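In: Generate a structure from the sequence data that follows.
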Amino acid sequence: MAILGTVGLASLLPARGGAATGLSHATVFVIGLLFFLYGARLSPKAAWDGVKQWRLHAVILAASFVLFPLLGLAAEAASKPVLGPELAKGVLFLTLLPSTVQSSIAFTSLARGNVAAAVCAASFSSLAGIVVTPALASVVLGGAVRVDGSAVASLTAQLLLPFIAGQVARRWIADWIGAHKPFLTLVDRGSVLLVVYSAFSEGVVAGVWHSVSVSRLGALALCCAALLAAVLAATSLASARLGFARPERVTLVFCGSKKSLASGLPMAAVLFPGHELSLMVLPLMLFHQIQLMVCTVLARRWGREAAGGEAITEVSSSPGPRYAAAEA
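Out: Below you'll find the predicted structure:
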């Protein structure tokens, strides 16, 4: 709801002139702060422990950076006649992004999956995305993406260096971070809203919204829903075929099917020209909303099923009438 409200605010009161310049500088700052906090949150010990489950993490990374981009190429080709080239490229761009961190972990926990593995998998995906996403974008998007010396320097300065600084500073601020999680959540969400407002303000000032009709938005939503359904089905099937236990299967489905708005918006702001940015990130914003709604339903249902199974197991392990009743 906050994202939709921010889009509405940018449509009615877009930043112009000096305000737009100040907003641009503020956006650069909050993006760096966001990735600094990502680095500070990732415990090196937890990351090392997570490497032990390398098979699970390899499949999740393959879902994020191999399966998704392949589906994205197909979706771009199929949707371009309906959506137009800009929105179709936006669909392809969202498939190149890393997995989410907070929602992947939250859904895994709600569905009673392997939370520790989810923490590691989501963190690995975000870290890999700093390098992999721009590299993939330069290959599959060609001239639409701005990957030159200045873009690489911007990505390094805004994303990679703050992440490394957060890892270095973790030894001094880890306790403070653990004690101020609500504040950090506010920073996470606030940074996303600021980038959304900046991107859509530029789009409104440039007049790009006159080219987006209601029918195209509906077609875009269907395209995003189809992408999510395909990846959920593929990860569910792969987790069963590869013989993962139920907790790891839950982790694979939720971490392998997400795309990060928090990482994607800053990357798009660096990689794409300002007047194209709002259309390029619109598919990502829609996909983000759809994945949250769908995965909330799935996580709650799987969590109830797991809780019911544990209760039956507990009763069944007791002798006498209770065992017979449970069997009945």
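
In: drop to CA atoms for contacts and neighbour counts, all remaining ones
Out: Will do.

In: Neighbours of S109, how many?
Out: Residues near S109, counting by other CA atoms under 10 Å, number 20.

In: Secondary structure element for it, which one?
Out: Assessed by DSSP states H and E, S109 sits inside helix 102-110.

In: One more sequence to fold, the one below, so I can look at both together:
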Amino acid sequence: MAFINKLKKEWFLVGMLVAIGLAVISSDLGKSGGVLHLDAVTGIGVALVFFLHGLGLSPKAIKEGISNWRLHIFIQLATFAIYPLIWVIFGSTFLAYMPSALAFGFCYLFVLPSTISSSVAMTSVGKGNVPGAIFNASLSSILGVFITPLLIQLFMGFEGAELDLMASVISISKLLLLPMIVGQLLRPYLLEFAQKHKSVVGKVDKYVILLIVYSAFCDSVANGIWSGFTISMLATSIIICFVCLLVMVHSLQWFARRFGFQQPDEVAAVFCGTKKTLAAGVPMAKVIFGADPRLGMLLLPIMLYHPIQIFYCAVLANRYAAKSAQAEQLATD
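Out: Got it, this is the predicted structure:
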């Protein structure tokens, strides 16, 4: 019974595994141009997800977080400069020992923006600067529309294929940014409805991601992309994700303390600066790489990194919360 309850709690991670398994046995159904026409369905789904993100963003909380410019610079540099530096240093090594699609998947992971919901949630649990986290996570998502395609163009060149940068930025803006703006504009009228149906609204992004993962893996299975992939390669990918997260978390902690950040700002910096978005990363990849059959392997690093970051950051958030409670107790004694 405890095992079943655990599966229910982690239904999204289980769902990703099920989606991959279904793709192996039914790739013709979900592939691009297949019977289910998931390429069109997921496009509508992604627009809906970011409309709901815009609907949920509190302008008041964002305004409260604007003034802390040192925190903003720190987080955005961590996301769009320090993380990509990992690829600059180790990219040639990845390409030497991995299939190119998997290696470029790590490149894609490193240039993605931060998450919104889980960054803010972890900051809240860790007694951090929540307005600062809301502002920076939102800013990261907006900047990512422009910076992520630019860095991909700079780093990848995906086996000689040229990325139409302007077309990608326009497509991503239409897919992610425009629905977000519309959601923000309609917030005064629809927020009450969204809050009433919070249990359903909060799961829409996960349902859409599962559909995109299924579709991407159907394409890659149908085209035989996984024929040379091994268990040892999967294990290596998991280890790389975990090591990168550990290095980034503890590096940002060290730098935050050296720059004189108080603990609330450190908490926001660590959680916003180390997280990478699966919710935006999957649809962005669909836009940037189109129906490329290697999309499934390209998405593997962010799919592995996502549960690792959630687990480790949850542990870290609880440690921060305990430290904050201890400090409050000492202050009252």
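
In: just to revisit the earlier point, angle of the helix or strand following the helix holding S109 of the first structure against helix 102-110?
Out: As assigned by DSSP H and E, the chain's next helix or strand after helix 102-110 of the first structure is helix 115-140. Using axes from the mean of the first three to the mean of the last three CA atoms, to 10 degrees, the inter-axis angle of helix 115-140 of the first structure relative to helix 102-110 is 150 degrees.

In: so what does helix 115-140 of the first structure touch, helix or strand wise?
Out: Packing partners of helix 115-140 of the first structure (3 or more CA pairs under 8 Å, 6 or more residues apart in numbering; DSSP states H and E): helix 44-51, helix 54-62, helix 102-110, helix 246-256, helix 261-271.

In: In a markdown table: those, plus distance to G178 of the first structure.
Out: Formatted as a markdown table, these follow (distance: least, CA to CA, whole Å):
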| stretch | distance to G178 of the first structure |
| --- | --- |
| helix 44-51 | 15 |
| helix 54-62 | 25 |
| helix 102-110 | 15 |
| helix 246-256 | 23 |
| helix 261-271 | 20 |
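
In: In contact with the alignment partner in the first structure of L245 of the second structure, which residues are there?
Out: With TM-score structural alignment defining the correspondence, L245 of the second structure maps onto L228 in the first structure. Contact analysis of L228 of the first structure by CA atoms under 8 Å, 6 or more residues apart in numbering lists S257, F287, Q291.

In: which element is L228 of the first structure on?
Out: Counting by DSSP H and E, the element that carries L228 of the first structure is helix 214-241.

In: And that helix against the second structure, how far off on average?
Out: Aligned to the second structure and superposed, helix 214-241 of the first structure gives a mean residue distance of 1.2 Å (mean CA distance after the TM-score superposition for the first structure).

In: looking at the helices and strands packed on helix 115-140 of the first structure, which is buried most?
Out: By mean neighbour count, with neighbours taken as mean count of other CA atoms under 10 Å, helix 246-256 ranks first of those at a mean of 26.

In: what's the closest non-adjacent residue to V82 of the first structure?
Out: Residue nearest to V82 of the first structure in three dimensions, not counting chain neighbours: R216, with 7.0 Å by CA to CA, 6 or more residues apart in numbering.

In: thought the one you found was touching P81?
Out: No - contact criterion CA atoms under 8 Å: R216 of the first structure and P81 do not qualify, at 10.6 Å.

In: more crowded one of those two?
Out: With neighbours defined as other CA under 10 Å, R216 of the first structure and P81 compare such that R216 has more, 15 against 10.

In: Could you list which residues are in contact with V195 of the first structure?
Out: V195 of the first structure makes contact with T27, L265, P266 under the criterion CA under 8 Å, 6+ apart.

In: if we go to 7 Å?
Out: By CA atoms under 7 Å, 6 or more residues apart in numbering, the contact set of V195 of the first structure is T27, L265.

In: And the aligned partner of it in the second structure, how close does it get to F135 of the second structure?
Out: In the second structure, the residue matched to V195 of the first structure (TM-score structural alignment) is I212. Distance, I212 of the second structure to F135 of the second structure, using CA to CA, to the nearest Å: 28 Å.

In: any idea how far T42 of the second structure is from G54 of the second structure?
Out: Applying CA to CA to T42 of the second structure and G54 of the second structure gives a distance of 18 Å.

In: Who has more neighbours out of those two?
Out: Each of T42 of the second structure and G54 has its neighbours counted (other CA under 10 Å); G54 has more, 23 against 20.

In: Residue in the first structure paired with the more buried one?
Out: Alignment note: G54 of the second structure maps to G39 in the first structure; criterion TM-score structural alignment.
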